[in-house]
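[1] Give me the fold of what follows.
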Amino acid sequence: MNVHFKPIDVAKVAEGIESWVKIESPTSSREAVNQMIDQAQSEFDGVPVALERIPGRDGYGDCLFARTEGEGKRILVLSHLDTVHPIGTAAGPLPIRREGDKMFGPGIYDMKGGAYLAMDAFRRVVSAGSHKLPITFLFTPDEEVGSPSSRAIIEAEAQNAAFAIVTEPTWHNYVVTGRKGIGRFDINATGVPAHAGANHEKGRSAINEIAHQILAIAAMTDYARGITTNVGMISGGTASNVIPRDAHISIDVRVLNPESAEEVKEKLLSLKPHDPDVKLDITGKFTRPPYVKSEGTEAFLQHTRKLAAEIGFELPEAPQDGGGSDANFTAALGVPTLDSLGIDGDGAHTHFEHGLLSCLEPRLRLFQRLMETLQ
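    Presented below is the predicted three-dimensional model:
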């Protein structure tokens, strides 16, 4: 019997997801994330896969691989186990509970629900030996902060991937086939301090300089081309009666394609001081490359839609998403990639974050069918 015909105990699946959600794992706590990695590792007891755990670095948690036997190109499944919610959220503003079709809890939607569903499908398929391609499942610890410690690991594994499945959450069954690239830049301005009353003319205000730069950066936004810039943080000065020597801004950039990324990066790094007596120190880069839909991803999408139709639901295609994920890395390397195949629900990163009980069986079956049929 093919594994996709075997019954699924939805109640047991829901309990499994909630057991993961109970292990609160904010990115900033290496110990907490590694407790979640421990739990994921234990889920493979008795399953015929090879496990490899890579110690974390720079204060982040570990990465965990689960691999089937087999040579050649592989299916790569990516799930992150870190969340944005601080420890104590489940005991406070977002208790783990069910209300009708909704399952609430910190990280249940982004993305422990999808990670668990894919893991459960992987176990079922591997135990039945019903996959055609070898499969690698990679759990990561730091996606919520841009994957600084896991990016190189993801990209190295993607070199041998025929397909990438990313288990970020969906909404109304949308599947993501493209995401904007994300850049992070900082500007520090250094002026000349002076007493604002006695020696105003001798000062050179770093804050005034930064104000000019903010307007220049805002002017780089081009909605028609999908380019946005946002100065999201600003700081500077020491007192209202001192011409400020120092000021700082942090900038978020989103772009649709690699060409725009290079263009905006060059513009930002080439900014010149409005006041020649003020020094600018500009740093930054694109932390996630644009995820641009390829012909391979289109073929992957059509295959996945056929499987979803067999199960009994549709997969509408989302417009290119403004948020980033680890799919950006695999797609940029030319791997056919589908994202947001995880749990349906709403409220990522909020105190009403929830997944839908009604989606658990069809989404798990979709993961199973993908792992069985991709070749």
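
[2] Please count neighbours and contacts with C-alpha atoms only from this point.
    Fine.

[3] Skip the chain neighbours and tell me the closest residue to Pro148.
    Leaving aside its sequence neighbours, Pro148 sits nearest to Asp142 (CA to CA, 6 or more residues apart in numbering; 7.0 Å).

[4] Tell me, how many residues neighbour the one you found?
    The burial count assigned to Asp142 is 27, neighbours taken as other CA atoms under 10 Å.

[5] To check against the first, give me the structure of this:
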Amino acid sequence: MCTTASARPRRCPDVAGIDVDRFRAAFPALTADIERLVTCESPSADRAAVARSAEVVAAMGTAHLGAAPEEIVLDGRTHLRWRLGDGPRRVLLLAHHDTVWPLGSLDTHPFAVRDGVLRGPGCFDMKSGLAMAFHALAALSYVDGVTLLVTGDEELGAPSSRELIESEAAGCAAALVLEASADGGALKTERKGISRYDVLLHGRAAHAGLEPERGVNASMEAAHQIHAVAALADPAAGTTVTPTLLSAGTTTNTVPAAGRFAVDVRVRDVAEQARVDAAIRELRPVLEGAGVEVEGGPNRPPMPAASSAALFRRAGQLADRLGIGPLTSAAVGGASDGNFAAGVGTPTLDGLGAVGGGAHADDEHVLVDELPGRTALVAALIEDFLPVRKDAQ
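    Here you go, the predicted model:
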């Protein structure tokens, strides 16, 4: 756990020798590291693949940082933690090395860099950001008090790593998240919270042609419940409640005895998350003889704009001095591990990774010309929260 530290930057308002040209000179090494990460496939649900990826990440980080990480295996999922220096924990860098892409994706989406665009499964979300973290840290002469946490289950909602993230974030002056940028390179200054549910419908089977009246139709009960759930959305508050995956029944000539549907909830504040949660848990069957059961609940708390406001202002100042400003910001519906850091009260800035697009899609890509400047910005932000060494004064 981090010890309590001031949220105010401790350095004078320059960039202490950091410049974009330095990272431009290191560009071939950065792209080589990105290629190494991308070509080690790591789908979140495949624990063995994630473990193999962790070996590659650990070796790369050890080479850059001069220290091996702690390997933390939770529920069979491999996470890596570098705690640099012996001083109080001040800055947490968050990254993940798992992706949504299944094994074999490289056969159809090979790694390539052409015409200023880098492609490959997971390059944008978020293996480029992970490589950037290593290069930013390696460029700093003093990193005492920095923790780099690389999780292996972010794309699943961090089922095993949530408590680890919250523990590492608590009390830090800043959490910097190397997730990919929003459109046009915007930093992510607000993220919605997520809740996920499975609504199970219980009915009674009967022959659909001979005696359907003897059954209790789980499909019809699902229709009633889907309407009730969808009505919980509040567009004015930014709350979306979306029934998604649906299934019911076993054969075409049988009244369905069981069914289920999934629900995706996105909210801007915890009050809305609590309201929707309470309402979903109060669902009651409409058809006589039917049953309704609810599984799941809140998955990630919201990352409100207030948690990133001061950090975004400081990032803008640093970007201007580096010659890569002005920065833009965006509120997004997707969540990240940064939601957990913000949820424990740690100032959090997200979307500091690669600029590009197509996350989780066939056109996933990174704009290579943006990599040096973004990496320099990450290095400057890290340094900004570290105390000046006594021997450097």
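
[6] Now do the contacts for the residue nearest to Pro148 of structure 1.
    Listed by CA atoms under 8 Å, 6 or more residues apart in numbering, the contact partners of Asp142 of structure 1 are 27, 60-61, 80-82, 148-150.

[7] Among these, which pair sits farthest apart?
    Farthest apart among those by CA to CA are Leu81 and Pro148. That separation is 14.5 Å.

[8] More neighbours: these two, which one.
    A side-by-side neighbour count of Leu81 of structure 1 and Pro148, using other CA under 10 Å, places Leu81 first with 30 against 16.

[9] Let me see the contact set for the aligned partner of that one in structure 2.
    Superposed on structure 2 with TM-score structural alignment, Leu81 of structure 1 falls opposite His97. Residues in contact with His97 of structure 2 (CA under 8 Å, 6+ apart) are 42, 50, 53-54, 57, 126-127, 130, 150-152.

[10] Against Ser195 of structure 2, how distant is Gly297 of structure 2?
    For Gly297 of structure 2, the distance to Ser195 of structure 2 equals 5 Å [CA to CA, to the nearest Å].

[11] ok, now Ala305 of structure 2?
    Relative to Ser195 of structure 2, and taking CA to CA, Ala305 of structure 2 is found at 19 Å.

[12] same thing with Pro235 of structure 2?
    Taking CA to CA as the measure, Pro235 of structure 2 and Ser195 of structure 2 are separated by 16 Å.

[13] between those two, which one's more packed in?
    Per other CA under 10 Å, whichever of Pro235 of structure 2 and Ser195 has more neighbours is Ser195, with 21 against 10.

[14] these two touch, right, the more buried one and Ile280?
    No - in this structure, Ser195 of structure 2 is not within contact of Ile280 by CA atoms under 8 Å, at 10.8 Å.

[15] so Arg57 of structure 1 touches Ser149, yeah?
    Yes - applying CA under 8 Å as the test, Arg57 of structure 1 and Ser149 come out as touching, 6.5 Å apart.

[16] Surely Ile249 of structure 1 is within a strand?
    Yes - the assignment for Ile249 of structure 1 by DSSP: H, G, I helix; E, B strand; the rest coil puts it in a strand.

[17] Give me the spatial nearest neighbour of the aligned partner of it in structure 2, chain neighbours excluded.
    Residue correspondence, TM-score structural alignment: Ile249 of structure 1 in this structure matches Phe261 in structure 2. With CA to CA, 6+ apart as the measure, Leu246 is the residue that lies nearest to Phe261 of structure 2, at 4.3 Å, once sequence neighbours are left out.

[18] Secondary structure class of the one you found, three-state.
    Leu246 of structure 2 - assigned by three-state DSSP - is strand.

[19] Now which residue in structure 1 aligns to it?
    Superposed on structure 1 with TM-score structural alignment, Leu246 of structure 2 falls opposite Ile234.

[20] cool, and Ala174 of structure 2?
    Aligned partner of Ala174 of structure 2 by TM-score structural alignment: Phe163.

[21] Test my guess that that match contacts Leu76.
    Yes - here Phe163 of structure 1 reaches Leu76: they are 6.2 Å apart, a contact under CA under 8 Å.

[22] rewinding a little: okay, and the common contacts of Gly297 and Ser195 of structure 2?
    Common neighbours of Gly297 of structure 2 and Ser195 are listed as Asp277 (criterion: CA under 8 Å, 6+ apart).

[23] At the geometric centre of structure 1, which residue sits there?
    Central residue of structure 1 (CA atoms, centre = their mean): Ser325, 2.9 Å from the mean position.

[24] now the aligned partner of that one in structure 2, nearest residue through space, not along the chain?
    Residue mapping for Ser325 of structure 1 onto structure 2 gives Ser336, with TM-score structural alignment as the criterion. Computed as CA to CA, 6+ apart, the closest residue to Ser336 of structure 2 that is not its neighbour in sequence is Glu154, at 7.0 Å.

[25] residue contacts, whatever residue of structure 1 lines up with that neighbour?
    Per TM-score structural alignment, the equivalent position to Glu154 of structure 2 in structure 1 is Glu143. By CA under 8 Å, 6+ apart, Glu143 of structure 1 lies in contact with 80, 82, 150, 325-326.

[26] filter these to the buried ones?
    Those of the contacts of Glu143 of structure 1 that meet the buried threshold are 80, 82, 150, 325-326, by 16 or more other CA atoms under 10 Å.

[27] Quick one: the helices in structure 2, in order.
    Listed from the start of the chain, structure 2 has helices (DSSP state H) covering 20-25, 27-38, 47-65, 105-108, 128-138, 162-169, 218-230, 270-281, 309-322, 338-343, 371-384.
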